[in-house]
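> sequence first, then the predicted structure:
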Amino acid sequence: MSEVPAQTARDTTLLHAGRAEGKGPVNTPVHRASTILFDSVAELETAKAARFAKGTLFYGRFGTPDTFAFEDAVSVLEAGVATVAVPSGLAACVLPLVAFLKPGDHVLVADTIYEPTRTSLNAFIARNGVAVEYVDPRADLAPLLRPETRMIYLESPGSLTFELQDLPAVAALAKGRGIVTVCDNTWATGYFCQPLALGIDIVVQAATKYIVGHSDAMLGTVTVADAALHKPLREAANWLGHAVAPDAIYLGARGLRSLGARLKQHHATGLELARWLETQPGIARVLHPGLASHPDHAIFRRDFRGASGLFSVLLDTTDRAIASRFADSLALFGLGFSWGGFESLVLPGDPAHARTATVWTEKRQLVRLHAGLEDPADLRADLAQALVRCFPT
C-alpha cells in the first residue's frame, strides 16, 4: 500500500460530526462547570435519574455540552453508538476492565498489550479476584476459553512489536458466549481501522496521541457498538471519579478536525521511511504492518485503510550502547515517551521484560520510531547520518 485510498466522505463527516450546524460558533464553546442549576426540583430529579444516560446534563463530572459533542464526534469516527471520554489513555484502557469484570471472571489479554495496561491488570484487576491470562497475539483463542471467560482484550497492532490480531475471527468466537471483546485502536484510530465494524464490542483510544495530535493534553475515549454497554461504562467512570477537564475536551475536539489530514501525512512519511530503512546497512529488520515483509500484512490490507507513523526497527547489533548512540545522534527525532503528535520521536525498547505468554528471543536492539509531520527528506537524512555514526562502513 503506497497511498491512502480516497477518504472524501470520511473526511467530510469527521469535520461536521458533533457540531451544531447553522448560525452560531463553528466550534462548540468550552463549558467550565461543576454545578448545574435547574428550574425545579422535578427537573433536577429527572436529570439525576438519567445521569448515566447519553447526553444528560446533571453535574460537571458527568459531562457538559462540549464533552457530549466531542463524544458524539468520536462515536462517528469509530462507527460506534456512544462514547465515554476519560482523563487519559490509560483510564480508557482500564475502564472496560472495571466495568465488566468481577471476582471469579477470566480475561484473555494479548501479550503485546500497552505496558501500563498490563501493569494495571497485574496490580489492580488481578488483585480483585479476576484471572488474567496473557496469550500470544496470533494464537487460536478457542482452546483457551473457559466457562468463566468474560472478556478478550486486544491491541492491534501492539505498539512496540506490531503484531496484528484477526479481529473478525476473535469477534466471531466471542459472540453468543457472553464474552466482551475490547480493542485498543490508538495506532490506527477509527480513521484507518474500525474494529467495531469488524465485530468488536468496545474500542479504547489514548486520544492523547493522534486525536489531540499536538502532545499538549491527556485524554482517553471508550466507544461501544451496542448501547447496552454504554451505561456500565458511564457508571464505572463515575465510581472511579473520572472527569475530563474542559480544556482537554477542547483540544481533543480541535484535533479531531485535522485528524484525517495529519494521518495521511503520518501514513505516507512512515511508509516511505520504513521502506527506505529496509534497504539500509545497520538495519536488520523493520516492523511495520504496511510492509509486504510483515507477517500480518494480509490482515493489514484486509482490515486497515492506512497506517499511522509508528513503527519499530531492529538494529543490526546486540549492543545496547549502540542503540542508545543511534537515538542520541538523531536531531529531528525527539527522545521521549508517547507518540501521535506532530513531532517525530525515537525510543529504544526492550520487549522481553513486558511479556509472559510469549518469549522475545530477538537479541538485536529494537528502536521505535514515530514519523511526524516534518519533511520526509529531512527525516530520512537525519536517520542516515545516525546510521553512519553507528555503523560506519
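Done, it's in.

> every contact and neighbour count from this point should use C-alpha atoms.
OK.

> can you give me the helices for this protein?
Secondary structure of the chain (DSSP state H): helices located at 8-16, 41-49, 65-78, 89-100, 115-120, 167-174, 189-192, 230-239, 246-277, 297-303, 320-329, 376-390.

> pasting the second one now:
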Amino acid sequence: MSKDDHKPATRLVEAGRRKEWTTAPGKPGGVVNPPVWRSSTHLYEDVADLAKGRPNADGHFYYGRRGGPTQWALADALTGLEPGADGTELFPSGVAAIACTLLALLEPGDELLFTDNAYEPTRMIALGMLKRMGISARSFDPLDPKGFADAIGEKTKVVMLESPGSLTMEVCDIPILTAIAREHGVLSMVDNTWASPLGFASLQHGCDVSVMSLTKHVGGHSDLMMGSASAAKPVIERIRLQSQYMGQVVSPDDAALALRGLRTMGLRLEKTTSSALEISKWLEWRDEVSAVLCPMLPGAPGHDLWKRDFTGGCGLFSFVFRNADKKARERFIDALDLFGIGFSWGGYESLAIPVDPDRIRDHQAWPAGVDHGSGLGVRLAIGLEDPSDLIRDLECGFAAMENA
C-alpha cells in the first residue's frame, strides 16, 4: 500500500520519520522520534565539498539558519498531511508565516484582497506593513462571490481567505472564490488553522497556499509558537526563498515539541469537536443566547458548506447574547472557573474571550441573517475537559450575569 493511501490517523503517526532522520548511518535499528539536532554550524567534508554549495531547499546541510533534521522532519510531516503540497516552510509564529508568504507573493504596485472576517493581525499586516511598501489592500465580504469577482482589478495578485472566519465563524465557498481568483490569474492563500489539513484539504479545494498557526492544534499544549506555509511548486519555492532572505528559522526544540503534538492532533481534534458540538447544542436552548456561531451545528450559519467541504472541525466557536451589556458579559466571563481568559486556542485547556467584531469589519460585523441580539459575543475554545463540567461552568457564568 502506498503511503498516499493511508488514512489521516496513520499519516499522523508515520509522517516525518524518514530513516535518514531516525537512524545512525551504517547502524542497525533506530529511534521512534527524530532526535533534536541543535546546531548553528553545519560542517563540510573538505574544500571541494564546500565549493559544491547546497541546493536552495530544505533537507540539505548548509547552515543552521536553514534548519536541520528536526525541523526538516516537521516540515516533511506537514507536507505529507496537505494533499497537493510539494513543500512546507516553518516560521516562528503564525503571523510570521502570513507576513512572509504575502511578501513572497506580492510586489510594490500589487494589490491584496483579504476576507473581511480575517484574523486581526492579517488585517494589520495588509493595511499597515504592506501599505508602507506600496502594496494596496482591500477587504471583501467572504459571503458575496459576485462582489468578490467585481472587486478584482488589474493589480490584484493575491487573495487571503479564512474559513471559518475569526470570531464570527463565517464559512465561505472556497471552491467558488478560488475558481474566480484563478480565472483572473490571482493566487489564493487560506489561513487553515481552524480545521487543519485533517478537516479541510485546502489545496484540493483550489487554494494555492495553506497557512497555519502551529501554535494551536499542532502544538496542542500551549507551550510553543510556530507557523507554517504549505504549497505546490513553484509557489513554495518563492516562499522558501523569501523565508531565507528574511532569516526565518524555528528552534529544533520547538520543532520537536510540534512533532510530538502532531502525533495526537487527530485524537484531540475529535475530542474537542465532539465537546464543542455538545456545548453548542446546549447553548442553543439558553434564553440568554440569540445565536450560536458553530459551523458544525446543524442549522447554524455556514453548516451546509461546512458539511460539503470539510471532513472535521475543532473546538473553537462563538455565541451572541440576546440581551446583555458589557458589564453583564464581564460578569459572565469572570465567573468562569474552568475557562481561562486568554488569546490563542487549540491547547488542552478551555478559554473564553469577549467578541466585538464591529471595530475590525468593513462590511458586516455579524453573518447575514444572524440574530446578533445585543451585538455582544463570546468566543469559546473548548479543550479536553469533560463537556458536562464545562457546561456547569457556563451555567455559573449565566447565573453571574443576573446577579449584578
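It's in. Quick caveat: nothing in here was measured; it's all calculated off a predicted structure.

> before we move on, back to that, just put the helices of the first structure in a markdown table and tack on mean neighbour count.
Formatted as a markdown table, those follow (neighbours: other C-alpha atoms under 10 Å):
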| stretch | mean neighbour count |
| --- | --- |
| helix 8-16 | 14 |
| helix 41-49 | 13 |
| helix 65-78 | 24 |
| helix 89-100 | 22 |
| helix 115-120 | 16 |
| helix 167-174 | 18 |
| helix 189-192 | 24 |
| helix 230-239 | 19 |
| helix 246-277 | 21 |
| helix 297-303 | 17 |
| helix 320-329 | 18 |
| helix 376-390 | 17 |
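
> can you say which of these is nearest to residue 370 of the first structure?
helix 246-277 (7.6 Å; C-alpha to C-alpha).

> can you check which part of the second structure the closest one sits on?
Helix 246-277 of the first structure corresponds to residues 252-283 of the second structure when matched by TM-score structural alignment.

> report the mean deviation for that stretch after fitting onto the first structure.
Compared with the first structure after fitting, stretch 252-283 of the second structure has a mean deviation of 0.5 Å; criterion: mean C-alpha distance after the TM-score superposition for the first structure.

> check contacts around the equivalent of residue 67 of the first structure over in the second structure.
Matched across to the second structure, residue 67 of the first structure falls on residue 71, judged by TM-score structural alignment. Counting by C-alpha atoms under 8 Å, 6 or more residues apart in numbering, residue 71 of the second structure touches 90, 250-252, 255-256.

> again, but for residue 91 of the first structure
Residue 91 of the first structure touches residue 220, counting by C-alpha under 8 Å, 6+ apart.

> now residue 294 of the second structure
Counting by C-alpha under 8 Å, 6+ apart, the residues that residue 294 of the second structure touches are 169, 277, 280, 300-301, 303, 316-319.

> by neighbour count, which of the residues you listed wins?
The most crowded member of the contacts of residue 294 of the second structure, judged by other C-alpha atoms under 10 Å, is residue 316 (28 neighbours).

> distance of that one from residue 218 of the second structure?
15 Å (C-alpha to C-alpha, to the nearest Å).

> now residue 110 of the second structure
33 Å.

> now swap in residue 140 of the second structure and tell me
With C-alpha to C-alpha as the criterion, residue 140 of the second structure and residue 218 of the second structure are 29 Å apart.

> these two: which is more packed in?
residue 218 (30 against 24).

> contacting residues around the nearest residue to residue 92 of the first structure once chain neighbours are set aside?
In space, and not counting its chain neighbours, residue 92 of the first structure is closest to residue 220: 5.0 Å by C-alpha to C-alpha, 6 or more residues apart in numbering. Listed by C-alpha under 8 Å, 6+ apart, the contact set of residue 220 of the first structure reads 85-92, 204-208.

> overlap between the residues you listed and the second structure?
By both residues aligned by TM-score structural alignment, their matches' C-alpha atoms under 8 Å, these still in contact after alignment to the second structure are 85-92, 204-208.

> quick check: the residue nearest the centre of the first structure vs residue 303 of the first structure, distance?
The C-alpha lying nearest the average C-alpha coordinate of the first structure belongs to residue 186 (C-alpha atoms, centre = their mean; 1.5 Å). As defined by C-alpha to C-alpha, residue 186 of the first structure lies at a distance of 15 Å from residue 303 of the first structure.

> what do you get for residue 195 of the first structure?
Taking C-alpha to C-alpha, one finds residue 195 of the first structure at 8 Å from residue 303 of the first structure.

> can you check residue 221 of the first structure too?
Applying C-alpha to C-alpha to residue 221 of the first structure and residue 303 of the first structure gives a distance of 21 Å.

> residue 245 of the first structure now?
34 Å.

> over to residue 264 of the first structure?
17 Å.

> so what's the counterpart of residue 336 of the second structure in the first structure up against?
The equivalent of residue 336 of the second structure in the first structure is residue 330 (alignment by TM-score structural alignment). By C-alpha under 8 Å, 6+ apart, residue 330 of the first structure lies in contact with 382-383, 385-386.

> tell me the two of these that are most distant?
382 and 386 (6.4 Å).

> once you drop chain neighbours, what's closest to residue 323 of the first structure?
Nearest to residue 323 of the first structure is residue 365, by C-alpha to C-alpha, 6+ apart, at 6.3 Å.

> whoops, I mixed them up, residue 148 of the second structure
Residue 148 of the second structure's closest residue in space is residue 140 (C-alpha to C-alpha, 6+ apart), at 6.1 Å.

> is it true that the one you found touches residue 123?
No. Between residue 140 of the second structure and residue 123 there is no contact under C-alpha atoms under 8 Å: 11.6 Å.
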